[in-house]
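> sequence plus predicted model, see below.
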Amino acid sequence: MTLNRRAFIGSSVAASAALAAPMVRAQARPRVVVVGGGAGGATAARYIAKDSKGEIDVTLIEPTRTYYTCFFSNLYIGGFRELSSIGHTYGTLAAEYGINVVHDWATGVDRDAKTVSLAGGGKVPYDRLIISPGIDFVEGAVPGWSTAAQGKMPHAYKAGTQSELLKRQIMAMSEGGTYVMVAPPNPFRCPPGPYERISMVAHYLKANNPTAKIIIADPKPNFSKQALFEEGWAKHYAGMVERIGPDFGGENVSVNPDTMEVDIDGEVVKADVCNVIPAQKAGLICESAGITDGNWAPVIGHTMQSRLDENIHVLGDASAQGDMPKSGFSANSQAKVAAMAVRGALTGSKVFPAKFSNTCWSLIDTDDGVKVGASYRATDEKIAKVDGFISATGEDAEQRKRTYEESVGWYAGITADMFG
């Protein structure tokens, strides 16, 4: 099915539109606090405010005034988008939906008092809390690298200034220089997908630095859409991309940011650019709230409620939910399920069985788009995959162009769904 903005939003809100009218309550409005203003948090805040018709007080806590989407940030690196085209603000959520948008860092959660602490001081009370903070990095995952080194060896896994830095470094590479990516282990946030990023870097280098080399040090034996990417690299960027998997030392990597050296199983590579994407975990607020299993926050698929606190729902990358990938589409889909569950709990509105969907698009070269996706349902154990699809190798150019154009329509649709 081809997705455009209208079709995406229409299909997404069908279930919400059918919800029963809210109950009339005599007491003060119930309070929902949402931490994180991305695909999960912004969507949940908007749907709760919109569908409750003012019956629920909604506060959205997000430190950035302009939010840059991880999805399509690789296209900025490749030269297909301007950075401004992936930046979005929260004015419509505040003005049209009555959401109290607080631009500050959430630093802690008191689950007994049911309050969220802010870096700027003060606490925000809640009846239900939705946490959608994205990812943080596992300290020491790549020996020699820490977030203190991200100015020299950027991760660019939180879009915005890191994306700008990585692009500037690529543009400044010496002729015939070397770009090294240290790829992450599973599970990891995608987008910005590592292998789409490789494609976008190769696209830029082919046009501007055609003798440059790209090396991927990869701890995983395989990855999503691997045959499609490898087919595309051979077709568009022959001889430029070398992937070193675990059989050849890709899981034994250390870096030296001061000398810009990467040690891959004893072989030292001098890098012009080194893009380190470490192992990941739930955003730190989940740890502060005490709702993780160590790295991720386990949830009940039917409602996205934390398995450790029924008054907290966790969305998107931070959640340990089962079969869904850590994507923006997934977070947006999960947000609608959580919003419906929260409304049901606080106003008595009807709650329908949870259903989810996801599609991940990737651009390999101009008009050469591929995708993978699936539908899911909630079980008592997890969110379980029902069926799926993937682009085929050898597809003709018209099909690949349609797939890319579909992704552009989806981007317009999901960002409207998130930010109004």
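Arrived safely. Numbers count the residues shown, from 1 in each chain.
> switch to C-alpha atoms for all contacts and neighbour counts from now on
OK.
> now do the strands in the stretch 101-250 of the chain.
If you assign secondary structure with DSSP state E, counting those that start in this stretch, the strands in the stretch 101-250 of the chain sit at 106-110, 115-118, 123-125, 128-131, 135-137, 178-182, 213-217, 241-244.
> can you tell me which of those is most buried?
Burial of those is given as mean neighbour count (mean count of other C-alpha atoms under 10 Å); strand 128-131 ranks first at a mean of 26.
> in terms of secondary structure, what does that strand contact?
For strand 128-131, the helices and strands in contact under the criterion 3 or more C-alpha pairs under 8 Å, 6 or more residues apart in numbering; DSSP states H and E are strand 31-35, strand 312-314.
> want to throw these into a markdown table with mean neighbour count?
Converted to a markdown table, the helices and strands packed on strand 128-131 look like this (neighbours: other C-alpha atoms under 10 Å):
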| stretch | mean neighbour count |
| --- | --- |
| strand 31-35 | 25 |
| strand 312-314 | 29 |
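> using a markdown table, lay out those strands together with distance to Leu60.
Rendered in a markdown table, the data for these read as follows (distance: least, C-alpha to C-alpha, whole Å):
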| stretch | distance to Leu60 |
| --- | --- |
| strand 31-35 | 5 |
| strand 312-314 | 14 |
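> in addition, the following structure is provided for comparison:
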Amino acid sequence: MTKLMNRRKVLKTAGAGAAAAALPIGIARAANPKVVVVGGGPGGATAAHYIAKDSKGAIDVMLVEPAKAYTTCFFSNWYIGGFRNFESITHSYNRLADLGIKIVHQMATGIDPDAKSVTLSDGVKLPYDRLILAPGIDFKFDEIDGYGPDSVEAMPHAYKAGPQTVLLHDQLHAMKDGGLFVMVAPPNPYRCPPGPYERVSMVAHYLKNNKPKSKILVLDPKSKFSKMGLFQEAWARYYDGMVEWLPGEMLSGGVKSVHTGSMTVQTPDEEFKGDVVNVIPPQMAGRIARETGLADTSGWCPIVPATMESKLAPGIHLVGDSTIAGDMPKSGFSANSQAKACAMAVRHELIASRAFPPRFANTCWSLVAPSDAVKVGASYEATDEKIAKVDGFISKTGETGSLRAENAEEAVGWYSGITTDMFG
């Protein structure tokens, strides 16, 4: 009995290190599994947030994002229209860091799926057990002759929020009364389907109150667009005679070229000269996803619906605008919803936490005038083939002012809630 007690005393006083040394290395010294998240927007920030929060320290999470703060694309039109200041749509990563997430403010320049590593701009390689990519969108600059990366200062796209948003805002404010604001709308698919048309509404609101002799011309390759009847009702009601929308069939196929020097936009049959020209180009998945071979011939990334894992590279997950997400639109709400499903799948894979069939959701509010917002939304489920719509809703024309005002208040509340859900 004395020998047994002495043995226990020795083990107790030898310390945790000695006790661990007596165990198999794979059990005692196993490091936490590592998740690297590339991209700090709605998808990436949410995924990092939920993995760190719900794994309670059992998974090491690293978020790679070159920017020190993130400006949301959603609600950026509200800034252009004068309903928000720029600071209110810009968010830091400080609270994510407080959760124990390591924030690396560098560009991810390469991925080695075989070695399971991400290369940073300084050459450092980050190992991972699971990688989550939220690379957002890039533009197909070669599809409109004369419009390239060097054109965006003269004709801003303002479809990656930040300095471009400020530039378009400032150009609008500097435009003469009686000037022409020209928008070149994008073809499907693209980020935030109602976004260009909410922007038209916000520009119209600003012009009506500050430069009422001005006009807006929308050159659109599409024959219809999201919430079309609702936007057109609002333009007629609030901005009668100010907004002209020309669909692709009236443009002989759409815009073919632009010339930044003369601020002109050319279709096969006609030339339009604008005082401010907002070109929103065709879009595709972000560069790093394409260069890693995660995009198919469409330029977008196919995923396994239930887990958001790449169909082309096991062990890599994708969330947000870069994905082929079935019936889900490309939106901040969608990215947030997909990221939660992805986080659950990654936690289950790495630490055997519980996993449930994911449910997805999206709602998009569009402000068309002060205290007047319209909305569209749906719920979705993962099938073997795609993320499939289960049910949905959309505002109706002719709704009461009080209902539309409630929508606008709801949108403000949603923005506060979802940005906290994303960025902590």
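Now that the structure is in, tell me what you want to look at. Given the structure is predicted, the values throughout are model-derived calculations rather than measurements.
> TM-score of the superposed pair?
Comparison of the two superposed chains (TM-score structural alignment, normalised by the length of the first structure) gives a TM-score of 0.93, and 396 aligned residues with a C-alpha RMSD of 1.2 Å.
> distance to Gly283 of the first structure for the strands of the stretch 101-250 of the first structure - can I get that in a markdown table?
Rendered in a markdown table, the data for the strands of the stretch 101-250 of the first structure read as follows (distance: least, C-alpha to C-alpha, whole Å):
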| stretch | distance to Gly283 of the first structure |
| --- | --- |
| strand 106-110 | 11 |
| strand 115-118 | 15 |
| strand 123-125 | 19 |
| strand 128-131 | 9 |
| strand 135-137 | 4 |
| strand 178-182 | 21 |
| strand 213-217 | 25 |
| strand 241-244 | 29 |
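> which among those strands is found nearest to Asn275 of the first structure?
Of all the strands of the stretch 101-250 of the first structure, strand 178-182 sits nearest to Asn275 of the first structure, with 4.7 Å by C-alpha to C-alpha.
> contact partners of that closest one?
Under the criterion C-alpha atoms under 8 Å, 6 or more residues apart in numbering, residues 170, 212-218, 253, 262, 270-278 lie in contact with strand 178-182 of the first structure.
> of these, which belong to helices?
Ile170 (DSSP state H).
> before we move on, the earlier item: for Ile285 of the first structure, find the nearest of the strands of the stretch 101-250 of the first structure.
Using C-alpha to C-alpha as the measure, strand 106-110 is the one of the strands of the stretch 101-250 of the first structure that comes nearest Ile285 of the first structure, at 6.2 Å.
> okay, and that closest one goes to which residues in the second structure?
On the second structure, the counterpart of strand 106-110 of the first structure by TM-score structural alignment is residues 108-112.
> tell me how far that stretch lies from the chain's centre.
Between the centre of stretch 108-112 of the second structure and the centre of its host chain there is 20 Å, according to C-alpha atoms, centre = their mean, to the nearest Å.
> give me the contacts around that stretch.
Stretch 108-112 of the second structure is touched from outside by 38, 64-65, 117-121, 288, 291-292, with contacts defined as C-alpha under 8 Å, 6+ apart.
> nearest to Gly344 of the first structure, of the helices and strands packed on strand 128-131 of the first structure?
Go through those one by one with C-alpha to C-alpha and the one that ends up closest to Gly344 of the first structure is strand 31-35, at 12.6 Å.
> tell me the residues of the second structure aligned with the very next helix or strand once past that closest one.
Sequence-wise, the next helix or strand beyond strand 31-35 of the first structure is helix 41-52, with elements assigned using DSSP states H and E. With the alignment judged by TM-score structural alignment, the segment of the second structure matched to helix 41-52 of the first structure spans residues 44-55.
> need the residues that contact that stretch.
Contacts of stretch 44-55 of the second structure with the rest of the structure, by C-alpha under 8 Å, 6+ apart, involve 37-39, 59-63, 96, 99-101, 132-134, 319, 336, 339-340, 342-344, 346-347, 421-424.
> after superposing, tell me the mean distance of it to the first structure.
Between stretch 44-55 of the second structure and the aligned residues of the first structure, the post-superposition mean distance stands at 0.4 Å (mean C-alpha distance after the TM-score superposition for the first structure).
> follow-up on the earlier one: among the strands of the stretch 101-250 of the first structure, which is nearest Asp293 of the first structure?
Distances from Asp293 of the first structure to each of the strands of the stretch 101-250 of the first structure were compared using C-alpha to C-alpha; the minimum, 14.5 Å, belongs to strand 135-137.
> now that closest one on the second structure. Mean distance?
With mean C-alpha distance after the TM-score superposition for the first structure, strand 135-137 of the first structure averages 0.4 Å from its match.
> kindly name the residues of the second structure that line up with that strand.
Strand 135-137 of the first structure corresponds to residues 137-139 of the second structure when matched by TM-score structural alignment.
> try stretch 371-386 of the first structure
Aligning stretch 371-386 of the first structure against the second structure (TM-score structural alignment) gives residues 375-390.
> residue in the first structure paired with Gly261 of the second structure?
When the two structures are superposed using TM-score structural alignment, Gly261 of the second structure falls opposite Asp258 in the first structure.
> can you get me a residue count around the closest residue to that match other than its chain neighbours?
Using C-alpha to C-alpha, 6 or more residues apart in numbering and skipping the chain neighbours, the partner closest in space to Asp258 of the first structure is Lys152 (7.9 Å). Neighbour count for Lys152 of the first structure, taken as other C-alpha atoms under 10 Å: 21.
> ok, Lys152 of the first structure - contacts?
For Lys152 of the first structure, the set of contacting residues under the criterion of C-alpha under 8 Å, 6+ apart consists of 257-258, 274.
> and the residues you listed, which are buried?
Under a neighbour-count criterion of 16 or more other C-alpha atoms under 10 Å, the subset of the contacts of Lys152 of the first structure counted as buried comprises 257, 274.
> need the contacts of Lys152 of the first structure in TSV (columns: distance to Gln226 of the first structure).
Rendered in TSV, the data for the contacts of Lys152 of the first structure read as follows (distance: C-alpha to C-alpha, whole Å):
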residue	distance to Gln226 of the first structure
Pro257	29
Asp258	33
Cys274	22
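> fine, thanks again, bye for now.
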